[in-house]
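Undergrad: Pasting the sequence and the predicted model now:
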Amino acid sequence: MKLVNTVEELHAEIQRLNPDKTVGLVPTMGALHQGHISLVKQAVSENPIVVVSIFVNPTQFNDPNDLEHYPRTLENDLKLLEPTGCSIVFAPNAKEVYPEPDKRKFNFGILEQVMEGQHRPGHFNGVAQVVSRLFELIKPAKAYFGLKDFQQLAIVKNMVKQLQLPVEIVPCAIIREESGLAMSSRNELLTDEQRKNAAVISETLFKAKELKGQKSVKEITDWVTETINKNPFLDVEYFEIVDDEQLQPVNNWNENSTYFGCVAAFCGKIRLIDNIVF
């Protein structure tokens, strides 16, 4: 495993390993956990060369305070990655990724007008900027994304289609802590007490799935919001039950369709997201 910080070093290392071999990419913002590691292991099993990028992308943060406090733990990240068999860790600074300011504006239509897009204006444009830039620099055959960021996955797939990029987007399952809490770099910012109470989010989603046959979409939506909000540590920003393609809120169940229940909630000042398949 080789750590590189510049685009020049990145290309030299890929060249050394063999430029004709396919590359798998796992894009991350660092503060790695076992969820990330599961993506890396899948990438290693499917590609002869695997690049893990670690870059806290400034263009996807609409809150400067959130960017400033996002955890940065490169030394620990490298320890976690060492046994995975990944080939290259690319940890650039912003100048390497954006030699010039990226002024591109993407249009994702209704995909970015709900949930995360509605509550974090500009976020998905920043995601598209950095992911497309990484694809340009690394030229992966496959790129791996966790299903926890369900809307982000849909945006990246749409971006690949728009730009006609030759990369396969591989969705990977949510990895959870023993309590059920979806693994997230932001979990490291929680106190022990907050972390314990944050598990109510996933616990409520699991129960909601069991209630699908007994309650309407609106009844479940209201129940999930009320149940999470009963916990004094938690405050729901949104809970939506959406279709799996356009991510639009649904009003009625259709047994032939797949739905996702997506939630964002604050635990103290820490914003957590999760989702479940109905």
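TA: Perfect, thanks for sending it. Residues are numbered from 1 along each chain as shown.

Undergrad: use CA for all of it now, contacts and neighbours both
TA: OK.

Undergrad: quick one, helices of the stretch 151-278 of the chain?
TA: For the stretch 151-278 of the chain, applying DSSP state H, counting those that start in this stretch gives helices covering 192-210, 217-229.

Undergrad: Spell out, range by range, the strands that occur in the stretch 1-150 of the chain.
TA: Using DSSP state E, counting those that start in this stretch, the strands of the stretch 1-150 of the chain run over 2-4, 23-28, 49-54, 88-90, 142-146.

Undergrad: List the residues that contact Ile276.
TA: Ile276 makes contact with 205-206, 209, 260-262, according to Cα atoms under 8 Å, 6 or more residues apart in numbering.

Undergrad: now swap in Met115 and tell me
TA: Counted by Cα under 8 Å, 6+ apart, Met115 has contacts 238, 240.

Undergrad: measure it to Glu237 for me?
TA: To Glu237, Met115 is 9 Å away according to Cα to Cα, to the nearest Å.

Undergrad: Next up, a structure to set beside the first:
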Amino acid sequence: MQQIQLNDGQRIPVLGFGTYKATNEEGVAAVLHALKLGYRLFDTAAKYGNEEQVGAAIKQSGIPREEIKVTTKLWRENLGYAQTKEAVQVSLGKLGMDYIDVYLIHWPANAKNYTNWRQANADAWRAMEELQAAGKIKTIGVSNFWPEHLDALLETARVPPAINQIEFHPGYWQPEVLAYCQSKGIAVESWSPLARGKVFGNPLLEALAQRHGKSVSQVCLRWVIQHDVTVIPKSTSADRIAENLDIFNFELSADEMSQIDHLPEMGFSGELPNNWPDRV
């Protein structure tokens, strides 16, 4: 599995396994199957309600803990210094682990929900920096942050974010956020890489899939990683979990990349960092 090096010296695979909505027995089975096939990066969050299932599956697998990277996230209603410290302890308990590999602020505070959103994000980040120094977290980062949120955070941060996980897929890939992060040495990670299923049936993507002898999913995932972005597709289908791994034996041309880049908007979740809890 190809890996990327983060700005903190840690390394993560370019392709991981998303667990959103994977709960109970089905979630455990999906994670176990992914581990068996060779996935080593797993993405969960406190809000997903499945940290226990992810942790249980990793323990059941028998694979050494140090070979696996686990990401979880701080929910946006718990931003603040003390709340962050408490949330990390809760997540560690549910995962059944001594440390978290990657811990992200799930959504930035905003003016609709916090009197001083800059301070809320800064306080959460300070707690994360301390937990990283104490060895409870290996890598700290953010999710769904725009340049304005990152600029504010970097004013007080002692440790820069290593990752920004954002909605990134054909039809909505936030090139301005990508360019900003890459200019700052912040790795970008894609959530919802298949545009909530809207990529299926798209004429361009179907044609490219046929040309390369691949599926539309594989073309989309390949497009993501060729933007130097890591990706965490989710599935509970054994066949799809295997298929998503098989993207390292072909390459999209510069022209094909550009064609996908210029697809019209599709599959956008409607979620924006400054608008929560409402969608656009």
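TA: Done, it's in. Being a predicted model, the structure only gives us computed values, none of them experimental.

Undergrad: Post the TM-score for the overlay when you can.
TA: Here the TM-score for the pair of chains, by TM-score structural alignment, normalised by the length of the first structure, is 0.30; 138 aligned residues with a Cα RMSD of 5.8 Å.

Undergrad: a markdown table for the helices of the stretch 151-278 of the first structure, including distance to Ile37 of the first structure and mean neighbour count?
TA: Output for those, formatted as a markdown table (distance: least, Cα to Cα, whole Å; neighbours: other Cα atoms under 10 Å):
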| stretch | distance to Ile37 of the first structure | mean neighbour count |
| --- | --- | --- |
| helix 192-210 | 21 | 17 |
| helix 217-229 | 29 | 17 |
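
Undergrad: For stretch 133-152 of the first structure, measure first residue to last.
TA: End-to-end distance for stretch 133-152 of the first structure, by Cα to Cα: 16 Å.

Undergrad: residues of the longest helix along the second structure that come out buried?
TA: In terms of residue count, the longest helix belonging to the second structure (DSSP state H) is helix 117-133. The neighbour-count check on helix 117-133 of the second structure (16 or more other Cα atoms under 10 Å) flags 117-129, 131-132 as buried.

Undergrad: picking up where we left off before, can you tell me which of the contacts of Ile276 of the first structure comes closest to Gly126 of the first structure?
TA: Of all the contacts of Ile276 of the first structure, Gly126 of the first structure sits closest to Cys262, with 21.0 Å by Cα to Cα.

Undergrad: What about the closest one, how many residues nearby?
TA: Cys262 of the first structure: 23 surrounding residues under other Cα atoms under 10 Å.

Undergrad: For it, which non-adjacent residue is closest in space?
TA: Leaving aside its sequence neighbours, Cys262 of the first structure sits nearest to Asn275 (Cα to Cα, 6 or more residues apart in numbering; 4.3 Å).

Undergrad: isn't the one you found right up against Leu205?
TA: Yes. Assessed by Cα atoms under 8 Å, Asn275 of the first structure is found in contact with Leu205 at 7.4 Å.

Undergrad: Mutual contacts of these two, please.
TA: Common neighbours of Asn275 of the first structure and Leu205, using Cα under 8 Å, 6+ apart, are Gly261.

Undergrad: ok, the residue lying closest to Phe206 of the first structure once chain neighbours are set aside to Ile37 of the first structure distance?
TA: Nearest in space to Phe206 of the first structure, with sequence neighbours left out and distances taken as Cα to Cα, 6+ apart, is Ile276 at 7.4 Å. To Ile37 of the first structure, Ile276 of the first structure is 21 Å away according to Cα to Cα.

Undergrad: Also Val170 of the first structure?
TA: 15 Å.

Undergrad: Format the helices of the stretch 151-278 of the first structure as TSV; extra columns: distance to Lys95 of the first structure.
TA: Below are the helices of the stretch 151-278 of the first structure laid out as TSV (distance: least, Cα to Cα, whole Å):
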stretch	distance to Lys95 of the first structure
helix 192-210	35
helix 217-229	41
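
Undergrad: Thank you, goodbye.
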